[in-house]
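In: structural data only, the sequence is not supplied:
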């Protein structure tokens, strides 16, 4: 690819478009919506205490916060069930802009837009086409789920960014490694390795970047570990394939050990160190923490404490308590009106309601309904036409990956599968559609590659014109669909009838 500068101009332009789209009126509503009742408050106390402090009951605390009374927490540590990095990122926005709706949503907008930037670069690298990368970026900019998740103070948008960044780094490492092999052959004047193993190439900057990014992803939510595992396998398999293609023959099998061990260090060890670093402030604050009736706190095991010290032993017990919470009987007995089985995520079977004010009477709050009432809602619903096309593209990509052995589909398919399939193990408890925010960047990438195939070669031919018409129509359909559902993504005032026209299926209500 020779359009490096142009590609970055395109990337920045699309990212800026997504940023403006997401930033507009992001502070509305000014209340804490959905799970914002947890994470922005956790972030605010982390700024002041170094750990998540507890608050009065949510109804009282949330109302007081909206009214500007933001110092009503107490010093007792709160039991929380996710690592701290995502909350530290939210805290950065609160530190800059204060404990208000703009402050606790600002970083979500930034990271949601940067996720689109990373998706553009990933799609471009896989397809070797800046246009395909641009298609992926525009489509993801117009996705309802990524739009909503970029405008509320939850953790998942940060996890999605770090996962996409980590996967993009793995893709970059593949190219970097193959270029170094090619440079070695050119420098030695050989056509191939002729049965030799080739250069060791211990220094892998992009693999290091992948370890850092995926470590951060785990520092937001634990299930990112599945992506780390699969990306490690894919990366080492690509090393083996590259050496065999370069002529290492039987020696290429040594790649599984000689490239695999450094890969383990770059990915697993680095990710582990990054993850532990996300707890650094908690470890420093632990001796001063107060525990009360809400949570008795971690109980360090004496044997573990003798090995690693009291603070790390306490952190280990805390992790055991978090794991027990996620996998224990309590979660298995819970129900939720918006619970969505992962089998329906790819087709947007059950979106989730983030906020709702129903029954606004005509003549109040600007409602001009006639023989109807008004309402405001935020529904985290993926743009349906985009998700359905992406699901079809995914199915075609799986077939082509297996039958055609097309390497371009390896990374997005494996990445989306590792953010989706593990959830089936826990489908006996409430799961939610917004978890699929980690899926859509990869399925959109696959869709963009297929649209690039439909578009065809750049020559001005009837084939190209027909392809351009099809791709243009597909993107226009997504744009129109996004514009149509925009009111239910942004808490806009609408009549109940207008809302029902956007609820295409009974399962959406």
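Out: That came through fine. Quick caveat: nothing in here was measured; it's all calculated off a predicted structure.

In: every contact and neighbour count from this point should use C-alpha atoms.
Out: Fine.

In: in space, not sequence, find me the middle residue of the protein.
Out: residue 160 (1.0 Å; C-alpha atoms, centre = their mean).

In: so what does the longest helix belonging to the chain touch, helix or strand wise?
Out: Longest helix in the chain, counting residues (DSSP state H): helix 156-188. Helix 156-188 sits against helix 101-127, helix 144-149, helix 205-218, helix 225-245, helix 410-420, with contacts defined as 3 or more C-alpha pairs under 8 Å, 6 or more residues apart in numbering; DSSP states H and E.

In: any buried residues in that helix, and which?
Out: By neighbour count on 16 or more other C-alpha atoms under 10 Å, the buried set for helix 156-188 is 156-178, 181-182, 184-185.

In: that helix to helix 205-218, inter-axis angle?
Out: On the basis of axes from the mean of the first three to the mean of the last three C-alpha atoms, to 10 degrees, helix 156-188 is oriented at 170 degrees to helix 205-218.

In: from the chain's centroid, how far away is helix 156-188?
Out: Mean-position distance between helix 156-188 and its chain equals 19 Å (C-alpha atoms, centre = their mean, to the nearest Å).

In: could you do stretch 470-485 as well?
Out: Taking C-alpha atoms, centre = their mean, one finds stretch 470-485 lying 23 Å from the centre of the chain it belongs to.

In: may I see the buried residues of that stretch?
Out: For stretch 470-485, burial by neighbour count (16+ other C-alpha under 10 Å) applies to 471, 474-475, 478-479, 481-482, 485.

In: do stretch 95-111 as well
Out: Applying a neighbour-count criterion of 16+ other C-alpha under 10 Å, the buried positions in stretch 95-111 are 98-111.

In: from the residues you listed, pick the one nearest residue 397.
Out: Set against residue 397, the nearest of those by C-alpha to C-alpha is residue 111 (27.8 Å).

In: tell me how many other residues surround the nearest residue to residue 10 once chain neighbours are set aside.
Out: Of all residues not flanking residue 10 in the chain, residue 134 sits nearest, at 6.9 Å (C-alpha to C-alpha, 6 or more residues apart in numbering). Residue 134: 25 surrounding residues under other C-alpha atoms under 10 Å.

In: against that first model, consider the following:
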């Protein structure tokens, strides 16, 4: 059968990768204007590229920038509340293709989105041991609207998703590494007639160093990356405790918490912190970044026991505190803000861009035309994935499968912390950070169904593809009739 053939092992993933690239690259430069928060991140990226820090712009800069006047930025620093890495990455495309090209300022985000599809397939193959399920997971990610939109606009969240997924993959690879070496060390101790007691401390775990780097990169894009670092840090301690219990160690819990956990912490956290600090290199090596000289202003510097701390470090810390204060206090009303409790049901997707036209205006051939970029995920995929995750919660309690636990931990890291900020201004598109784990959950359930209902699974995948084709114009700013746009408003809250 072709789906189990050697050819499919490479042809299937390749086809999905090409599909992901095609739907993300098509007409990427449209619209030739800054959409939604591109107004912040694209311009910040360009000043980072030129000055090493984010600077201010004059009034009306968006129009000037879109028209090709990209060097009208000022030298005064701008107060920005997200770390620089995502903007540095956006700037790579601008440096390569020019800042006056909307294709250029979006291309790196596209590449990261396509690489995320490839990465998800690699993770699914390792997690499920099936090329077919890996291809299904990648296919769902390739065609979903939320993933497509977030790969086609130069925002930061696609980078958060990608680096967090890299960390997830590293944790997955460490699982086998840890189990193999723990078993070997215990066997050697028992063969030598020694009582293993608490068991060994495993220091050489290269995949944990990789995880620390990946989660540090996540934090260097947005601070929400710290939730992934913390959640998977706890997960690693739990996995170690359970492995020691299965190995018959009498003090398995105290060994995991008091012996291995400190080593795990030292393997992950310092790397993550160093990575985060490195992302701020532009701020440290230049002299005009925001709050760069705060500690040198009269009465600002620390006194007493902390007076010895260098002024640059004091200024940097003050900047981080100011950014944190902004984040936790952000409650400015926005017409497309959404409550995190509704995210899994996709109640209020984000309109990134909308332009209405009358006949003859902007090439409109209907009485009224619409051009929209709306972060509506594929409803069939999203609602099925939400149902699958609810089932996985039950399944974890019932069967305690490690694959289910790992998938749900990704959701815990990416979604649950937002429930602490129900009064904060947040948006549906933040869900891209944990969408891969939703799709892994859905793929897991598909794997359970597949042996008994292959035609039903095939029908679901075909239906999902057709739904994506139906919504694709609303994900890409394609001009349609107003009636066509209205036919896609399945819920009143989608307007």
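Out: Sure thing, it's come through. Quick caveat, the model's predicted, so the values are computed rather than measured.

In: TM between them?
Out: Overlay of the two chains. TM-score (TM-score structural alignment, normalised by the length of structure 2): 0.92; 487 aligned residues with a C-alpha RMSD of 2.6 Å.

In: these two touch, right, residue 38 of structure 2 and residue 156?
Out: No: applying C-alpha atoms under 8 Å as the test, residue 38 of structure 2 and residue 156 come out as separate, 9.2 Å apart.

In: of those two, who's got more company?
Out: Of the pair residue 38 of structure 2 and residue 156, residue 156 is the one with more neighbours under other C-alpha under 10 Å, namely 25 against 20.

In: distance of the more buried one from residue 453 of structure 2?
Out: In this view, residue 156 of structure 2 and residue 453 of structure 2 are 39 Å apart by C-alpha to C-alpha, to the nearest Å.

In: any idea how far the residue sitting furthest away from the middle of structure 2 lies from residue 250 of structure 2?
Out: Distance from the C-alpha centroid of structure 2 peaks at residue 193, with 48.4 Å (C-alpha atoms, centre = their mean). Taking C-alpha to C-alpha as the criterion, residue 193 of structure 2 is separated from residue 250 of structure 2 by 16 Å.

In: hey, where'd the strands end up in structure 2?
Out: Assignment of strands within structure 2 using DSSP state E yields the ranges 351-358, 368-374, 479-481.

In: residue range in structure 1 corresponding to the second one, please.
Out: If I follow you right, that is strand 368-374 of structure 2. Aligning strand 368-374 of structure 2 against structure 1 (TM-score structural alignment) gives residues 373-379.

In: do the same with the shortest one
Out: Against structure 1, the aligned range for strand 479-481 of structure 2 is residues 493-495 (TM-score structural alignment).

In: what distance separates the matching stretch from the centre of its chain?
Out: A distance of 31 Å separates the centroid of the chain from that of stretch 493-495 of structure 1, by C-alpha atoms, centre = their mean.

In: how near is residue 251 of structure 2 to residue 265 of structure 2?
Out: 20 Å.

In: now do residue 402 of structure 2
Out: Counting by C-alpha to C-alpha - residue 402 of structure 2 and residue 265 of structure 2 are separated by 22 Å.

In: more neighbours, the two?
Out: Under the neighbour definition other C-alpha under 10 Å, residue 402 of structure 2 and residue 265 were set side by side, and residue 265 has more, 17 against 12.

In: trace that one over to structure 1, please.
Out: With TM-score structural alignment as the criterion, residue 265 of structure 2 matches residue 264.

In: now do residue 69 of structure 2
Out: Aligning on TM-score structural alignment places residue 69 of structure 2 opposite residue 69 in structure 1.

In: again, but for residue 35 of structure 2
Out: In structure 1, the residue equivalent to residue 35 of structure 2 is residue 33, according to TM-score structural alignment.

In: list the contacts for its match?
Out: Going by C-alpha atoms under 8 Å, 6 or more residues apart in numbering, residue 33 of structure 1 touches 152, 354-355.

In: among those residues, which one has the most neighbours?
Out: Most surrounded of these: other C-alpha under 10 Å gives residue 152, at 29 neighbours.

In: tell me the contacts of the closest residue to that residue other than its chain neighbours?
Out: Distances taken as C-alpha to C-alpha, 6+ apart put residue 105 closest to residue 152 of structure 1, at 5.2 Å, once the chain neighbours are dropped. Residues in contact with residue 105 of structure 1 (C-alpha under 8 Å, 6+ apart) are 26-27, 90, 93, 150-153.

In: how far away is residue 105 of structure 1 from residue 134 of structure 1?
Out: Residue 105 of structure 1 is 26 Å from residue 134 of structure 1, by C-alpha to C-alpha.

In: if we can go back for a sec, include distance to residue 234 of structure 1 when you put the contacts of residue 33 of structure 1 into CSV, please.
Out: Below are the contacts of residue 33 of structure 1 laid out as CSV (distance: C-alpha to C-alpha, whole Å):
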residue, distance to residue 234 of structure 1
152, 33
354, 36
355, 40
